[in-house]
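Peer 1: one predicted model, sequence on top.
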Amino acid sequence: MSECKLNHSQEDVRSKYDAQTPFLPDDMKPLFEQFFTKEHTQDLLNEVFHLLKKYDLASEEERNARNNRLYLVLKNV
């Protein structure tokens, strides 16, 4: 993934999540609901946004890598 200079708000992340929900693993969804109940650093919001960005278009290998990183983030916040 390329570096992005934009800062993404929690609302941006929520919108991206809502768009990608049909493509995400079912067991990840409750973790996201918990994620959205808390405040997060700008770096973390940006990272999650970019992991979700174009998730539906990613190859299976890329999705697996993104899932691993998302689980790591979501289970440790």
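Peer 2: Thanks, I have the structure now.
Peer 1: C-alpha only now, for contacts and for neighbours.
Peer 2: Fine.
Peer 1: need the residues that contact the top helix by length along the chain.
Peer 2: Of all the segments of type helix in the chain, defined by DSSP state H, the longest one is helix 60-75. When contacts are defined by Cα atoms under 8 Å, 6 or more residues apart in numbering, helix 60-75 is touched by residues 28, 31-32, 35, 48, 51, 55.
Peer 1: could I get the full set of helices for this protein?
Peer 2: 10-20, 29-35, 42-52, 60-75.
Peer 1: out of those, which gets nearest to Ser2?
Peer 2: Among the helices of the chain, helix 42-52 comes nearest to Ser2, with 8.9 Å by Cα to Cα.
Peer 1: hold the first one in mind and look at this next one:
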Amino acid sequence: MGTCNIDHSHEDVVKKLESQEKFLPVNLTKQLETFLREEHSQKTLNELFHLFKKYDLASKTEQEDRNKQLENLIS
């Protein structure tokens, strides 16, 4: 995943999660929903958005890697 100069809003991140949640592990989705009930830095929002982006098209290995990154980000 390359760097992006676009700042993604909280709403954009929530919508992106909703669009990918059927592809994410259920327990991780619930943790992410809880995490996104709070305010976070722009850097965190951008990282989340890009981890969700095209998640459904990623290989299983890539999805597992992204899951670990998501878990680290929200823990």
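Peer 2: That came through fine. Note that the structure is a prediction, hence the values are computed from the model and not measured.
Peer 1: after superposition, what is the TM-score?
Peer 2: Once superposed, chain against chain, the TM-score is 0.95 (TM-score structural alignment, normalised by the length of structure 2); 75 aligned residues with a Cα RMSD of 0.7 Å.
Peer 1: before we move on, the earlier item: from the helices of structure 1, which stretch is densest packed?
Peer 2: helix 42-52 (a mean of 19; mean count of other Cα atoms under 10 Å).
Peer 1: what does that helix contact?
Peer 2: Contacts of helix 42-52 of structure 1 (Cα under 8 Å, 6+ apart): 1, 7-10, 12-13, 16-17, 20, 66, 70.
Peer 1: average gap between that helix and structure 2?
Peer 2: Compared with structure 2 after fitting, helix 42-52 of structure 1 has a mean deviation of 0.3 Å; criterion: mean Cα distance after the TM-score superposition for structure 1.
Peer 1: pull the distance from that helix to the chain's centre.
Peer 2: 6 Å (Cα atoms, centre = their mean, to the nearest Å).
Peer 1: that helix maps to which residues in structure 2?
Peer 2: When structure 2 is aligned by TM-score structural alignment, the counterpart of helix 42-52 of structure 1 is residues 42-52.
Peer 1: cool, stretch 2-11 of structure 1 as well?
Peer 2: Using TM-score structural alignment, stretch 2-11 of structure 1 pairs with 2-11 in structure 2.
Peer 1: check which residues of that stretch are buried.
Peer 2: Neighbour counts over stretch 2-11 of structure 2 (16 or more other Cα atoms under 10 Å) mark 8, 10 as buried.
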